[in-house]
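Colleague: Quick one, fold the following:
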Amino acid sequence: MKIAFYGSSLLSSYWNGAATYYRGLLHALSRRGYHITFYEPDVYERQQNRDMDEPDWCRVVVYPGTSAAVQAVTRHAADADIVVVASGIGFEDDTIRRLVYGNARPGAARIFWDVDAPATLQQLAAEPDHQLHTDLRQIDMVLTYGGGEPVIEGYRAFGARDCIPIYNALDPDTHHPVPPTARFNADLSFLGNRLPDREARVDEFFFEAARAAPQKAFLLGGSGWGDKVMPRNVHLVGHVRTVDHNAFNVSPLAVLNINRESMARNGFSPATRVFEAAGAGACLITDDWVGLDLFLKDGEEVFAARDGKDVADILQGLTPDIARAVGQKALERVRREHTYEQRAEKADTIFRRFFEKEREVAVG
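Modeller: Here you go, the predicted structure:
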């Protein structure tokens, strides 16, 4: 089956946290026989900051950030069995959805794949005239990379025929233990771009922890933090390429995950960083959120913190032996239960059931 996937970027993780999700899931789907073309716009300097060449398992079409280019690439939706438009493309999102779904051939599966579902549902509630309200009543299903029952119920309330989470996961070929690197040595590291609905939580969980533990070394990776006033024991390394994520995760004593505000409030939304860090065998500290125990067990495979003081307290009691033991248990858990092969199996089942129902309707 052919998939036409319209998203932010497969080739660049620059200002694009969904990149590793796309890569892991689509690579696993390709191994199941799907022929995938990924369409991404040349915007936000992503193409100048690629951290991946075009893979042999997916054709990538990079198009200019112009209305004419959008018109051209969306016509290719007619060639696919499954057409997907992801959230957060960052350029003409409403137009791309309208054209892709409109150009899809009869009988094709039309899917909205939301990589930030809690925030999207917030926007839908605040904007009753948003184009997505109309789209939801016309497409076949919504897939999300998290959210659990709150997101499922939310999307159904807005008229979606179905909503199914396909959670983030681990690609063991990409994220795995490596030797530590001196560049990323620290007691606690955090990797995340500076975003409006994340910054306050980074202040609370990361910078407050740094102030509470001035004798500890903190490392901050990600884009947009250059003019941020921060404690003296925080070292900024800027954008960290995907190829360096494993070293970033294994070199410090512990790694911090901080969910964006909407995802933390909703729960059931593990970030890609959770599985990337666990897959590298890192000791992970995360902000506490409902549903965490579905993925990792607090106190054994991960440490959950309610605020910066909790983070500092956990760090104070952490030894290299404890960190290694927790990281090893997390690694074993995610390799056993949370791989992209398992997520692709679920997506494959969803797609096949859709086409079986379509055939049943056509026959009878």
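Colleague: Every contact and neighbour count from this point should use C-alpha atoms.
Modeller: Noted.
Colleague: didn't residue 11 look like it was pressed against residue 50?
Modeller: Yes - using CA atoms under 8 Å, residue 11 makes contact with residue 50 at a distance of 5.6 Å.
Colleague: between these two, which one's more packed in?
Modeller: The neighbour count for residue 11 versus residue 50, taken as other CA atoms under 10 Å, is higher for residue 11 (24 against 17).
Colleague: Please provide the structure for the following sequence as well, for comparison with the first:
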Amino acid sequence: MSRGLRIAFFGSSLVSAYWNGAATYYRGLIRALHARGHQVTFYEPDAFERQQHRDMADPDWARVVVYTEQGTEAVERCLEEAGRADVVVKASGVGVFDALLEARVLDLKRPGVQVVFWDVDAPATLERLERQPDDPLRALVPRYDHVFTYGGGAPVVTAYRALGARRCVPIYNALDPTTHHPAPADARFQGDLAFLGNRLPDREARVEDFFLRAAALLPASRFLLGGSGWAARPLPANVTNLGHVYTHEHNALNCSARAVLNIHRDSMARFGFSPATRVFEAAGAGACLITDAFEGVELFLEPGREVLVARSGEEVAEHVRRLTAPEARGIGQAALRRVLAGHTYLHRVSQVEAALGLRAAPATAARECVA
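Modeller: Okay, here's the model as predicted:
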């Protein structure tokens, strides 16, 4: 490979996971890009109290630039600096100046500079563009050199191509084994089933079905609910509300409960091929994962051997009811072997490099779907 790339990346936050579901994804990818010799500057706004709820210091594998959300002067200075990079990335869902950034990064295109729109919530973005045909992003999509997506498989690629995208490559969630790995159990997190996720409008009904319904069916079992926004929600007596669980505690949580539940948001479940970060966090810890059913799950984990799949709260409850501790350990260990072999962020970065024209992508179980 030639010299490493200078990459300017505009995203929600690298240093805070507070109301920021993309944090683990960003960290895994950017750490892996650094390991491959690339230099990343991550530009993030001082917004939504994320800087007040940091869960990590500035890392040594990326330069972090925090700009104010008051006025446009600071973000314009960041754009001017980003113009010296080899690759400029605008991620979806920054939360501040999104429309400005989506248009202005395209002004940085010149020979030798590639500009990428990196959609960390492609199903939601595509549904928004379908509902709002006058959305400014619609006219910008064909001008980007690449659209990378958090997931979505063929349905997302087809939809972006229909919008005129030159190239669309799913870069799936994965495991960073340096941050998510087996850890000692913690008595605070011991229970029969743990679910970790913020309270969001487009997931709450599925949490009601897959988690709270299962808890109601198993009143003698202990259920753990982690994430922000649940304090005002009445919960069954056997559900312990943990509140916000910091990322450095995720390994302990995953290794303490007998099983861990993943629940996709509505749009991700509809599109399929969109495993959440929680899937790989749990697998990386060797936890027994139960996930709501989604199309494409077998590309990442084998149902019944490496993951348990449920289509309703009743099926979640049945899994929890019959699952023994030895069975749970066996499923978790099988999942850990699978993700280490083919689903780390180094595997994903090989796909990024291939898309950018640097090298060929390796053959893995979840090959990119490119158009």
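Colleague: Report the TM-score for the pair.
Modeller: Put the two chains on top of each other and the TM-score (TM-score structural alignment, normalised by the length of structure 1) is 0.96; 354 aligned residues with a CA RMSD of 1.1 Å.
Colleague: Now do stretch 3-10 of structure 1: which range of structure 2 does it align onto?
Modeller: Mapping stretch 3-10 of structure 1 onto structure 2 (TM-score structural alignment) gives residues 7-14.
Colleague: measure the counterpart of residue 298 of structure 2 in structure 1 to residue 330 of structure 1 for me?
Modeller: By TM-score structural alignment, residue 298 of structure 2 lines up with residue 293 in structure 1. Residue 293 of structure 1 sits 12 Å away from residue 330 of structure 1, taking CA to CA, to the nearest Å as the criterion.
Colleague: go on, residue 162 of structure 1?
Modeller: 32 Å.
Colleague: Look at the two and report which has more neighbours.
Modeller: When neighbours are counted by other CA under 10 Å, residue 330 comes out ahead of the other of residue 162 of structure 1 and residue 330, with 28 against 15.
Colleague: In structure 1, mark out all the strands, start to finish.
Modeller: Here structure 1 has its strands, by DSSP state E, at 2-6, 35-42, 59-64, 82-86, 109-114, 141-144, 163-165, 188-191, 218-221, 234-238, 254-257, 284-287, 303-305.
Colleague: who touches residue 311 of structure 2 in this structure?
Modeller: Residue 311 of structure 2 makes contact with 292-293, according to CA atoms under 8 Å, 6 or more residues apart in numbering.
Colleague: how about stretch 172-186 of structure 2, which residues of structure 1 does it hit?
Modeller: Here stretch 172-186 of structure 2 aligns to structure 1 at residues 167-181, judged by TM-score structural alignment.
Colleague: Now do the matching stretch: distance from first to last residue.
Modeller: Length of stretch 167-181 of structure 1, first residue to last, CA to CA: 30 Å.
Colleague: now do stretch 288-302 of structure 1
Modeller: Terminal residues of stretch 288-302 of structure 1 lie 10 Å apart, using CA to CA.
Colleague: And it, what's buried?
Modeller: Applying a neighbour-count criterion of 16 or more other CA atoms under 10 Å, one finds 288-289, 292, 295-298, 301-302 buried in stretch 288-302 of structure 1.
Colleague: now do stretch 78-90 of structure 1
Modeller: Within stretch 78-90 of structure 1, the residues that qualify as buried are 78, 80-89, counting by 16+ other CA under 10 Å.
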